[in-house]
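Asks: I'd like to go over a predicted model; first the sequence, then the structure.
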Amino acid sequence: MDFLARRPKIILHLIEQKGKHGCHHGHKVGDKFDYDTERGQLCPMAAHVAFPYVEILRYGGEVPLSQDYEQMVFCCPDVDVINVFQIEVILLV
């Protein structure tokens, strides 16, 4: 139980849209989502892609930094939209 209280907070930031069409779920650049408390507001396709990254980071693993963004990022799988999300890890004490 104590371990769960100390696991890091994960915030997802929408930092870019590369597709030619707007997000079908209504997300816009600048949107932020607390993965634990606001995951239900996140597009299900983006949440599905975020899940393995979040779990790896939450339990002490590492994911490679993007060579283009020099930070931890992933994108949604919708080719018309291509939302790019940055992953922020906030360590709790």
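Replies: Done, it's in.
Asks: alpha carbons only for contacts and neighbour counts from here, please
Replies: Will do.
Asks: So which residues of the chain form helices?
Replies: For the chain, the helices defined by DSSP state H occupy 2-6, 44-58.
Asks: got those helices as JSON lines, with distance to residue 34 and mean neighbour count columns?
Replies: Listed next are the helices of the chain as JSON lines, based on distance: least, Cα to Cα, whole Å; neighbours: other Cα atoms under 10 Å:
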{"stretch": "helix 2-6", "distance to residue 34": "15", "mean neighbour count": "8"}
{"stretch": "helix 44-58", "distance to residue 34": "11", "mean neighbour count": "15"}
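Asks: next up, a second structure to put side by side with the first:
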Amino acid sequence: MSRKKVTMTLIDKKGPMGCHHGHKIGDRFDFDTDRGKLCPMVMHVAFPYIDILRYGGELPRGKDGDIRFCCPDADVINVFRIDVED
């Protein structure tokens, strides 16, 4: 079984402050090749979601049918979408 390709795209921002790591809406990251470019706090939140998706699990979908998670920094609250490809 091959691992699924996972990308994360910054799609929205809810907090009043800019990202401390410099991420901007529209930034897209490949989980396997861009790990060093992602904020460690984002990676901490993203990893369980990605692990579940890669190995056949399902996650709740948003109103648009996508999978989203937020940065844990309450002053920033960047919203990321996860996309999975076989």
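Replies: That came through fine. Predicted model, so just to flag it, every value in this text is computed and none were measured.
Asks: Please state their TM-score.
Replies: The TM-score (TM-score structural alignment, normalised by the length of structure 2) is 0.96; 86 aligned residues with a Cα RMSD of 0.9 Å.
Asks: right, and the helices of structure 1 - which one's nearest residue 91 of structure 1?
Replies: helix 2-6 (7.8 Å; Cα to Cα).
Asks: what number of residues lie near the equivalent of residue 80 of structure 1 over in structure 2?
Replies: Here residue 80 of structure 1 is matched to residue 75 in structure 2, going by TM-score structural alignment. Residue 75 of structure 2 has 14 neighbours, counted by other Cα atoms under 10 Å.
Asks: Apart from its neighbours in sequence, what residue is nearest residue 75 of structure 2?
Replies: Spatial nearest neighbour of residue 75 of structure 2, excluding adjacent residues (Cα to Cα, 6 or more residues apart in numbering): residue 15 at 5.0 Å.
Asks: so what's residue 33 of structure 1 closest to, chain neighbours aside?
Replies: residue 12 is the one closest to residue 33 of structure 1 (Cα to Cα, 6+ apart), at 5.1 Å.
Asks: Run through the residues that contact the corresponding residue of structure 2 for residue 21 of structure 1.
Replies: Here residue 21 of structure 1 is matched to residue 17 in structure 2, going by TM-score structural alignment. Taking Cα atoms under 8 Å, 6 or more residues apart in numbering, we find residue 17 of structure 2 in contact with 75-76.
Asks: ok, the alignment partner in structure 1 of residue 65 of structure 2 to residue 31 of structure 1 distance?
Replies: Matched by TM-score structural alignment, residue 65 of structure 2 corresponds to residue 70 in structure 1. For residue 70 of structure 1, the distance to residue 31 of structure 1 equals 20 Å [Cα to Cα, to the nearest Å].
Asks: What's the match for residue 7 of structure 2 in structure 1?
Replies: With TM-score structural alignment as the criterion, residue 7 of structure 2 matches residue 11.
Asks: I figured that match hits residue 89, correct?
Replies: Yes. The criterion here is Cα atoms under 8 Å, and residue 11 of structure 1 meets it with residue 89 at 6.6 Å.
Asks: In contact with residue 3 of structure 2, which residues are there?
Replies: Residue 3 of structure 2 touches 54-55, 86, counting by Cα under 8 Å, 6+ apart.
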